[in-house]
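>>> How does the following fold in three dimensions:
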Amino acid sequence: MASDHKGFAVVIMGVSGAGKSTIGELLAKALKCSFIDADDFHPQSNKEKMKKGIPLSDEDRTPWLKVLQDVVKANLVGGKPVILGCSALLKQYREILRSADPNYRAGGYDRCVVKFVLLDVRVDLLMDRVQKRAAEGKHFMPVELLQSQIDLLQVDDSERIVKVDASFSPEAIVDNIKRSIF
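Sure, this is the predicted structure:
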């Protein structure tokens, strides 16, 4: 990861239930750096919308992504590596996060110190995970919104997003990410 500063960011992305928090926390521990869960930065209005089964709009997501951009940028400028768990479903959302790298120029994916890893999971496994989490009261995202996220997810090969099969054990997934990025 070429850069003028020592900091880097890895965004663990994917739809709800893919394992962003679990994998992000484990990867951060393995790399001895901070983990940021994007869900912790949603305003209450976004959480309420999702609880009601209403998908978020770009108007809901953009301010939230800009806050995340600022948090990642502060880490990068401070030379601190950071792992961010964030859905980052659309290229335009990832561009906001990439812009946390002060040296990033649109399309310069190879030189950007903000890297993306897509946790790729079969729909049936995602449904099981989200239903289990909802039943345990562990998340505000209802299973009814999962399909809207799946439909929204766009991955452009030119972005060089690392895709990992997230149906394996968390440890195997983290090992795969470390081999793929570092």
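
>>> contacts, neighbours, all on C-alpha from now
Fine.

>>> How far off centre is the host helix or strand of V130?
When secondary structure is defined by DSSP states H and E, V130 falls within helix 123-135. Relative to its parent chain, helix 123-135 has a centroid offset of 18 Å by Cα atoms, centre = their mean, to the nearest Å.

>>> can you pull the buried residues of that helix?
Neighbour counts over helix 123-135 (16 or more other Cα atoms under 10 Å) mark 126-127, 129-131, 133 as buried.

>>> can I get those residues in JSON lines with distance to D70?
What follows is these, written out as JSON lines (distance: Cα to Cα, whole Å):
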{"residue": "L126", "distance to D70": "30"}
{"residue": "M127", "distance to D70": "32"}
{"residue": "R129", "distance to D70": "31"}
{"residue": "V130", "distance to D70": "29"}
{"residue": "Q131", "distance to D70": "32"}
{"residue": "R133", "distance to D70": "29"}
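
>>> Second chain to compare with the first, below:
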Amino acid sequence: MPASQASTVVVPSTIVVMGVAGCGKSTVAALLADRLGWDLLEGDSLHPARNVERMSAGVPLDDADRAPWLAAIADRVREGAAAGRPLVVACSALARRYRDVLRGKGVVFAYLAGTRDLLESRIAARSGHFMKPGMLDSQLRTLEPPQPDEAAVTVDIDAEPEAIVAGILSELGLVAAAA
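Okay, the predicted model is just below:
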């Protein structure tokens, strides 16, 4: 359920579902895109092979590693906006400087926030994902939650994904597409 709305948002055309590993970005983004009838972009699918190799080996990414990945996501966001195709993006966007790369007219962020214990348990329960449990510390050190001057809502992940999505829709004043 939503914890707070950091700023008033006018009709978004892109929602970036953000947060650290294990917060449910992919699940929530997919449900949100489905509910809205919007396109979905799984940001992890745009990581260069080198980034995936590094993370799979337990090596945290640095800003130089993230730069081409964020640029590729930003390109997709701009392409969607130019084509008039609303988009939901799953992307960690942990630091403000990363969100600044993605930011643009109609872009809002839905920050999925949770306790360390909950995040650790979710990461440990996953199999086949390149993000290893030991990398949570690095992500939490990098995390800069959205500030009041950013177009963002913050939601607590200690709820079922459907309830989280319903909260995001409510906070943003959006209505689910007709089935």
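
>>> The following helix or strand past the helix holding V130 of structure 1 aligns to what range in structure 2?
Sequence-wise, the next helix or strand downstream of helix 123-135 of structure 1 (DSSP H and E) is helix 146-152. Counting by TM-score structural alignment, helix 146-152 of structure 1 lines up with residues 136-142 of structure 2.

>>> once aligned to structure 1, how far is the helix ranked longest in structure 2 on average?
Taking DSSP state H as the assignment, the helix of structure 2 that covers the most residues is helix 63-83. Once superposed with structure 1, the aligned residues differ from helix 63-83 of structure 2 by a mean of 0.5 Å; criterion: mean Cα distance after the TM-score superposition for structure 1.

>>> re earlier: got the contact list for the match of helix 146-152 of structure 1?
Outside stretch 136-142 of structure 2, the residues within contact range by Cα atoms under 8 Å, 6 or more residues apart in numbering are 20-21, 60, 94-95, 120.

>>> repeat for stretch 12-19 of structure 2
Outside of stretch 12-19 of structure 2, the residues that reach it under the criterion Cα under 8 Å, 6+ apart are 25, 28-29, 77, 81, 85-94, 106-113, 143, 172.

>>> Please apply the same query to stretch 160-174 of structure 1.
Stretch 160-174 of structure 1 is touched from outside by 18-19, 22-23, 26-27, 109-110, 115-122, 125, 155, 176-177, 180-181, with contacts defined as Cα under 8 Å, 6+ apart.

>>> Who are the packing partners of the longest helix of structure 2?
For helix 63-83 of structure 2, the contact count by 3 or more Cα pairs under 8 Å, 6 or more residues apart in numbering; DSSP states H and E identifies helix 96-102 as packing neighbours.

>>> Tell me the counterpart residues of the helix it packs on in structure 1, please.
With the alignment judged by TM-score structural alignment, the segment of structure 1 matched to helix 96-102 of structure 2 spans residues 91-97.

>>> Dead centre of structure 1: give me the residue that sits there.
In structure 1, the centroid-proximal residue (Cα atoms, centre = their mean) is C86; its distance is 2.5 Å.

>>> Make sure that one is actually in contact with D39.
Yes - under the criterion of Cα atoms under 8 Å, C86 of structure 1 is in contact with D39, at a separation of 7.4 Å.

>>> What's A172 of structure 1 aligned with over in structure 2?
So, by TM-score structural alignment, A172 of structure 1 is matched to A163.

>>> got it, and S34 of structure 1?
Using TM-score structural alignment as the criterion, S34 of structure 1 maps onto D39 of structure 2.

>>> who's in contact with the residue nearest to that match when sequence neighbours are not counted?
Ranked by Cα to Cα, 6 or more residues apart in numbering and with sequence neighbours excluded, the top spatial neighbour of D39 of structure 2 is L87, at 4.8 Å. If a contact means Cα under 8 Å, 6+ apart, then L87 of structure 2 has 13-15, 33, 38-41, 77, 80 as its contacts.
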